[in-house]
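Engineer: I'd like to go over a predicted model; first the sequence, then the structure.
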Amino acid sequence: MFFETYKTELIISVVLIIFILITRLILKKLIYKLGRATNINDARIRLISRYTTVTLVLITLLVETFIFGAQLKDLALLFSSVFAVLGIALFAIWSILSNITSGVIMFFSFPYKVGDKIQIHDKDFPIEAIIEDIRAFHLHLRLDNGDLVTYPNNLILQKAVTLIKKDAIDEGSDAI
């Protein structure tokens, strides 16, 4: 009975899911290709790939609601209620979201790579260090004295940064 009633919607849903899976595969390959071409480490490539998959799933769920007959006014009421609750909850964790967004931006346009020695021009806490790792929320920076500093992604995009040496780790390992 259910399958007979919603036969057209189910066929459209199957086509949509196949389309989304193909789109996901293409986007995943493009992200990996871009990541490899720009020498980005695999962990960051996988992270951006996961973000893309989650975004596609959310888009698919939204389109599915329209396929099965939801009206725009019903969705507007649902989304306004959900966003009101999420807005209050997310206000408390805005810095986490800011760091995640910065991590995605850094994946596509960050001019520095793991191993580069950089100087961060911060009037309160200037840093000169080697980038040891780039994570979803922060950078791992190794100071000359051996200390490890974690620096938030959103701050690295807000500060002036100077490249001191490209691949300082590789040059340091050759001397040993």
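Structural biologist: On my side now, so go ahead.

Engineer: for the rest of this, base every contact and every neighbour count on C-alpha atoms.
Structural biologist: Will do.

Engineer: from residue 21, how far off is residue 31?
Structural biologist: 15 Å (C-alpha to C-alpha, to the nearest Å).

Engineer: the two - which one has more neighbours?
Structural biologist: A direct count of neighbours by other C-alpha atoms under 10 Å for residue 31 and residue 21 places residue 31 higher, at 19 against 15.

Engineer: how many residues are close by residue 44?
Structural biologist: So residue 44, with other C-alpha under 10 Å, has 20 neighbours.

Engineer: which parts of the helix or strand containing it are buried?
Structural biologist: Element membership of residue 44 [criterion: DSSP states H and E] is helix 42-67. For helix 42-67, the buried set under the neighbour-count rule, 16 or more other C-alpha atoms under 10 Å, comprises 44, 45, 47, 48, 49, 53, 56, 60, 64, 67.

Engineer: might one say that the first one is in contact with residue 135?
Structural biologist: Which is residue 44. Yes - at 6.8 Å, residue 44 counts as touching residue 135 under the criterion of C-alpha atoms under 8 Å.

Engineer: kindly list the longest strand within the chain.
Structural biologist: Secondary structure of the chain per DSSP state E: the longest strand is strand 127-134.

Engineer: from residue 2, how far out is residue 129?
Structural biologist: In terms of C-alpha to C-alpha, residue 129 sits 63 Å off from residue 2.

Engineer: pasting the second one now:
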Amino acid sequence: MIEILKKEEFIITVIIVILGIVTHRLIIWSASKISERVSRSELRKQYVSRYFGYILWTLCLISIILVWGINNDGFWVALGSAFAVVGVALFANWSILSNVTASFILYFTFPYKIGDRVRIHDKDLPVTATIKDIKGFYTLLETSEGEEITYPNNLLLQKGVSILHQRKESIFDITNETDPTAT
């Protein structure tokens, strides 16, 4: 009887691993297709694949643990404690989670991409720079003077951003004094 149960658990474990592999490959393939369609860099595709992979394989590991029915109270207490610590850390630093979420939103929906020259309309710290990379927590910008700026992704979603293309400055930077068409 015990051998039959172990055999069933082994088969279910194999099925979970196979489903994990297939799902991960599907995510990689989907990220590749979306990257081609919306002109995103290979590095951004790798970030998305990696983050989804972490989530997927963590869920697979927890599923396997549940299938094998590990009833060691110490294990569950340790796992619960670890989740509690991570939950408190994320709640205390909600901006970290919002930056990761913003990274996904920037990847899938926003019109600017790596290499674009942009103007971030922030009344306290306006920035005109070229996007060098969009990472999980921040966007790396480089000004025309060669200064590198790390700008949080969640702030990039909250501020107005102009894609300048060939322009030196945004139309929002032109005042009536310098605008020849002003009356």
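Structural biologist: That came through, no problem. Please read all numbers here as calculations on a predicted model, not as lab measurements.

Engineer: quick check: TM-score for this pair?
Structural biologist: Here the TM-score for the pair of chains, by TM-score structural alignment, normalised by the length of structure 1, is 0.78; 167 aligned residues with a C-alpha RMSD of 3.1 Å.

Engineer: neighbour count winner among residue 129 and residue 2 of structure 1?
Structural biologist: residue 129 (24 against 6).

Engineer: quick one, the longest helix along structure 2 and helix 42-68 angle?
Structural biologist: Criterion DSSP state H: the longest helix present in structure 2 is helix 2-37. On the basis of axes from the mean of the first three to the mean of the last three C-alpha atoms, to 10 degrees, helix 2-37 of structure 2 is oriented at 160 degrees to helix 42-68.

Engineer: give me the mean deviation of helix 2-37 of structure 2 from structure 1.
Structural biologist: Taken over the aligned residues, the distance from helix 2-37 of structure 2 to structure 1 averages 1.7 Å (mean C-alpha distance after the TM-score superposition for structure 1).

Engineer: now the residue sitting furthest away from the middle of structure 1: how far from residue 7 of structure 1?
Structural biologist: Taking C-alpha atoms, centre = their mean, the residue of structure 1 most remote from its mean C-alpha position is residue 1, at 42.9 Å. Distance from residue 1 of structure 1 to residue 7 of structure 1, counting by C-alpha to C-alpha: 10 Å.

Engineer: could you measure from the residue nearest to the spatial centre of structure 1 over to residue 149 of structure 1?
Structural biologist: Geometric centre of structure 1, nearest residue: residue 104, 3.5 Å, by C-alpha atoms, centre = their mean. Applying C-alpha to C-alpha, the value for residue 104 of structure 1 to residue 149 of structure 1 is 21 Å.

Engineer: now swap in residue 13 of structure 1 and tell me
Structural biologist: Distance from residue 13 of structure 1 to residue 149 of structure 1, by C-alpha to C-alpha: 48 Å.

Engineer: how about residue 103 of structure 1?
Structural biologist: For residue 103 of structure 1, the distance to residue 149 of structure 1 - C-alpha to C-alpha - is 17 Å.

Engineer: more neighbours: those two, which one.
Structural biologist: Just comparing residue 103 of structure 1 and residue 149: by other C-alpha under 10 Å the higher neighbour count belongs to residue 103, 26 against 16.

Engineer: how near is the more buried one to residue 80 of structure 1?
Structural biologist: For residue 103 of structure 1 relative to residue 80 of structure 1 (C-alpha to C-alpha), the value is 28 Å.

Engineer: quick check: closest non-adjacent residue to residue 133 of structure 1.
Structural biologist: residue 140 (5.0 Å; C-alpha to C-alpha, 6 or more residues apart in numbering).

Engineer: count of neighbours near that neighbour?
Structural biologist: As a burial measure, residue 140 of structure 1 scores 18 neighbours (other C-alpha under 10 Å).

Engineer: in a strand, it, correct?
Structural biologist: Yes - looking at residue 140 of structure 1 with DSSP: H, G, I helix; E, B strand; the rest coil, it is inside a strand.

Engineer: how far out from the middle of the chain is stretch 19-39 of structure 1?
Structural biologist: Between the centre of stretch 19-39 of structure 1 and the centre of its chain there are 14 Å (C-alpha atoms, centre = their mean, to the nearest Å).

Engineer: now stretch 154-167 of structure 2
Structural biologist: Computed by C-alpha atoms, centre = their mean, the chain-centroid distance of stretch 154-167 of structure 2 equals 18 Å.
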